[in-house]
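Engineer: predicted coordinates and the sequence they were generated for:
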Amino acid sequence: MKATIWHNPKCGTSRKTLAILENLSRVELTVIEYLKHPPTKAKLAQLYADAGITPAQGLRLRGTDAQERGLPEASDDAVLEAMVAEPILIERPLVETEKGARLCRPQDEVLALL
């Protein structure tokens, strides 16, 4: 099975999710450090749609100015534009497999994709 994780190595939950994926021999893993290589607006929209959440639900609030900027109440388009411009606004980790996509908080959420 192929899996892609949009990963931030400074995030404990992201590291734990990555460890789960790395310890499964049946997973062919692609790791994307999204702060260095952010997803496109279209890719983010697709990931959130596949995960069954809105872009605002995928917005990182802690440690960002998202709340002050009114992003939790903004349109999907505005949230996605902000995330592409400033990838730190993307909550992590996002994982995608052939079974769909998920925001893996807590890290055990990744098991539903395997």
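Structural biologist: Looks like it came in fine. Residues are numbered from 1 along each chain as shown.
Engineer: drop to CA atoms for contacts and neighbour counts, all remaining ones
Structural biologist: OK.
Engineer: show me what contacts the most centrally placed residue in the chain?
Structural biologist: For the chain, the residue nearest the mean C-alpha position is residue 94 (2.7 Å; Cα atoms, centre = their mean). For residue 94, the contact set (Cα atoms under 8 Å, 6 or more residues apart in numbering) comprises 5, 6, 7, 47, 101, 102, 103, 104.
Engineer: put this beside the first:
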Amino acid sequence: MADITIFHNPACGTSRNTLGLIRNSGAEPRVVEYLKTPPSRDELSALIADAGLTVRDALRRKGTPYDELGLDDPKWTDGQLLDFMLAHPILINRPFVRTPLGVRLCRPSSEAVLDILPDPQKGEFRKEDGELVVDAAGRRVKPAG
């Protein structure tokens, strides 16, 4: 069984869809509800770097204290931004997924997880909104347009 970890927020539709795609590959990931159990500073820093992102790329604005804390100010260093994320885990964008094939921030699209899953999809998968992502043969469906 592949070693897969998802940093999950069960209140987030994108996070739930990503978890569903992982499970549709036959894997049962380690689910870390990061709002209850935030990653360590080293783990968060590694997730961001391994995903090829900057710390600013990993900050979530919507529904967070981002604006009230003035985090768009360029004066904040990466270290200070990490401190804010650890003090307010809701600032950590989600979901981050780590597999043996890499790390992705699966936002804005949960389908980003498909690029790093070791095993193929086992059948059809639809997002919560009904959008078909994987067909009955386990093949990724490209969005229309």
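Structural biologist: On my side now, so go ahead. From a predicted model like this one, the values you see are computed outputs, not experimental measurements.
Engineer: give me the nearest residue to the residue nearest to the centre of the first structure, chain neighbours excluded.
Structural biologist: residue 103 (4.6 Å; Cα to Cα, 6 or more residues apart in numbering).
Engineer: the residue lying farthest from the centre of the first structure and residue 76 of the first structure, how far apart?
Structural biologist: Computed with Cα atoms, centre = their mean, the residue of the first structure farthest from its C-alpha average is residue 25, at 22.5 Å. Plainly put, residue 25 of the first structure is 37 Å away from residue 76 of the first structure if you go by Cα to Cα, to the nearest Å.
Engineer: now do residue 3 of the first structure
Structural biologist: 26 Å.
Engineer: looking at these two, which one has more neighbours?
Structural biologist: The residue with more neighbours, out of residue 3 of the first structure and residue 76, is residue 3; 19 against 16, by other Cα atoms under 10 Å.
Engineer: if I read this right, the more buried one contacts residue 100, doesn't it?
Structural biologist: No - look at residue 3 of the first structure against residue 100 with Cα atoms under 8 Å: they stay out of range, at 9.8 Å.
Engineer: scan the second structure for its longest helix.
Structural biologist: If you go by DSSP state H, the second structure has its longest helix at helix 13-24.
Engineer: that one vs the first structure, mean deviation?
Structural biologist: For helix 13-24 of the second structure, the mean distance to aligned residues of the first structure following superposition is 0.6 Å (mean Cα distance after the TM-score superposition for the first structure).
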